[in-house]
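Enquirer: Generate a structure from the sequence data that follows.
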Amino acid sequence: MAVDVAVLRVFTDARGEFGNPLGVIDAATVDPADRQRVATELGYSETVFVDLPEPGAASAHMRIFTPVAELPFAGHPTVGTAWWLKQRGTPVRTLHVPAGLVQVEYLPEADGEWTVISARSDWAPDMAIYHLESVEQVLAADTADYTDDVEHYLWAWTDECRGALRSRMFAPHLGIAEDEATGAAAVRMTDHLSRDLLITQGRGSEIRTWWDPAGWVKIAGRVVADAGVRLD
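Expert: The predicted structure follows:
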């Protein structure tokens, strides 16, 4: 049976450039035992399998896979899936992931619609955080220097007063040499710094976050659709 894959880019800039690729698949078209194989074959940092909601439904269930493992939560897959569901005419207010219930909002903005999800800060994995002195140091980092079994997040302020920072993230143990835009890492950083942030990650992807001292973080991003893929 052929499997159709919607391919999105999540956390683009205002021009629709950059962003982290995401594969979105109707869960009914792939047996659960085959999902890891499909995600590995596609090779995106994450691929999701979503149970399509009926028209008028307020929620949907989804599962998230990297090329080597299933994740209980990830930011760019939940933002991208929420956006995709709205585009197909079934917007939702919540998404069920293994970590818990994700709240969803859709915010129109002058520079493109932002899809917003809310996540618990303790859903985000632990990671090694490196505060570097300059953006130049962040950009000069070599992925070959970060090969152990932990996620590495490198960052530097671009405008500390505004909460703006530049970052890169490496996750080789998840099959991701460098993650272009990482919502879960944005959640962890927002909680770590206890403030709202404007994050530019990877080549130029953009993530906006809002911190809640009760342990919730909102993550917002723009999404665009690329040409889909069919697996035979």
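Enquirer: going forward, measure contacts between C-alpha atoms and count neighbours the same way
Expert: Fine.
Enquirer: Three-state assignment for the residue minimising distance to the centre of the chain, please.
Expert: With distances taken as C-alpha atoms, centre = their mean, the residue of the chain nearest its centroid is His76 (1.4 Å). Following DSSP: H, G, I helix; E, B strand; the rest coil, His76 is assigned to helix.
Enquirer: same thing with Val187?
Expert: helix.
Enquirer: and the closest residue to the residue nearest to the centre of the chain other than its chain neighbours, what does it touch?
Expert: Leaving aside its sequence neighbours, His76 sits nearest to Gly183 (C-alpha to C-alpha, 6 or more residues apart in numbering; 5.2 Å). Residues in contact with Gly183 (C-alpha atoms under 8 Å, 6 or more residues apart in numbering) are Ala74, Gly75, His76, Ile207, Ile219.
Enquirer: which element is the fourth one on?
Expert: Translated: Ile207. According to DSSP states H and E, Ile207 maps onto strand 205-212.
Enquirer: elements contacting that strand?
Expert: strand 3-12, helix 183-193, strand 197-201, strand 216-231 (3 or more C-alpha pairs under 8 Å, 6 or more residues apart in numbering; DSSP states H and E).
Enquirer: For Ser167, which of these is the nearest?
Expert: strand 197-201 (4.7 Å; C-alpha to C-alpha).
Enquirer: Next, the structure of the following sequence, for comparison with the previous one:
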Amino acid sequence: MNELDVLRVFCGPDGRHGNALGVVRDGRTYPDEASRQALAAELGFSETVFVDDPERGVVDIHTPGLRLPFAGHPLVGAAWLLDLEVVNPPAGEVWARHDGEFTWITARPEWAPPRRLQRYASAAEVDALPAPPPGDGWLYAWAWEDEAAGRVRARAFPRRDDGIVEDEATGAAALLLTAELGRALNITQGRGSQILTAPGPGATIEIGGRVRFARSAGFPQSAGFA
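Expert: Modelled structure (predicted):
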């Protein structure tokens, strides 16, 4: 049976939470898009990464419902797991660095899929939000916890076409919010995940977070595996 590495990406300061990520280290075992999409749907993670070239960092990213050219937490997780300085998703070359506690990637806002970024008056309002109806559109709800310090409270609600009601930590949405606000952010998302961001040279954005190894497991398994 093939092996799957499961990571938690964008963990909180206590090492808890973070968004679950499946990494198939040998992408050759699922050689075409249909088989990869089927496995991603079976596993049920918000994203699954297939590694096609571990030395050059060539990766392929799938949600349970579609293939993505770019996604934040899969690339941070892959860079950490494979100890890479460059990751190559379909969107383009993504530089990575590791500072001991955090793994960082540098990306461009135009690579991120569209998100509706909606500001609320307080973190309490964000905490109280119900999930939007299925198919209502991708919502990234946020509020300042401490504007002077750049601290943000956020929650992310996908369209739910692929069964994901709330995304625990979304680097792509954090990327777009950072580009919109034009400043470094310290984002607490979901149940307690932490995403750090900072504008970089040439309109790039750096995204960083903690990664923890959860487990290795055989697959395929049912969607309840996530």
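Enquirer: can you give me the strands in structure 2?
Expert: In structure 2, strands defined by DSSP state E lie at 2-11, 19-24, 47-53, 58-62, 67-68, 86-87, 94-98, 103-107, 116-119, 139-146, 151-157, 185-189, 193-199, 205-219, listed in chain order.
Enquirer: any chance of the ones you listed in TSV, with distance to Glu125 of structure 2 and mean neighbour count too?
Expert: Formatted as TSV, those follow (distance: least, C-alpha to C-alpha, whole Å; neighbours: other C-alpha atoms under 10 Å):
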stretch	distance to Glu125 of structure 2	mean neighbour count
strand 2-11	23	23
strand 19-24	22	26
strand 47-53	28	23
strand 58-62	31	23
strand 67-68	31	17
strand 86-87	37	22
strand 94-98	34	19
strand 103-107	30	25
strand 116-119	10	15
strand 139-146	8	20
strand 151-157	10	23
strand 185-189	14	24
strand 193-199	18	24
strand 205-219	25	19
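Enquirer: Aligned to Glu206 of structure 1, what sits in structure 2?
Expert: Under the alignment (TM-score structural alignment), Glu206 of structure 1 maps onto Gln194 of structure 2.
Enquirer: actually Ser121 of structure 1, not the one I typed
Expert: Using TM-score structural alignment, Ser121 of structure 1 sits opposite Pro109 in structure 2.
Enquirer: wait, isn't that match in contact with Leu176?
Expert: Yes. If you go by C-alpha atoms under 8 Å, Pro109 of structure 2 and Leu176 touch, sitting 5.7 Å apart.
Enquirer: Give me the more crowded residue out of these two.
Expert: Taking neighbours as other C-alpha atoms under 10 Å, Pro109 of structure 2 and Leu176 compare with Leu176 leading, 23 against 20.
Enquirer: how close does the more buried one get to Gly182 of structure 2?
Expert: Remark: distance between Leu176 of structure 2 and Gly182 of structure 2 (C-alpha to C-alpha, to the nearest Å) = 10 Å.
Enquirer: Over to Arg36 of structure 2?
Expert: 36 Å.
Enquirer: Please apply the same query to Ala107 of structure 2.
Expert: To Gly182 of structure 2, Ala107 of structure 2 is 14 Å away according to C-alpha to C-alpha.
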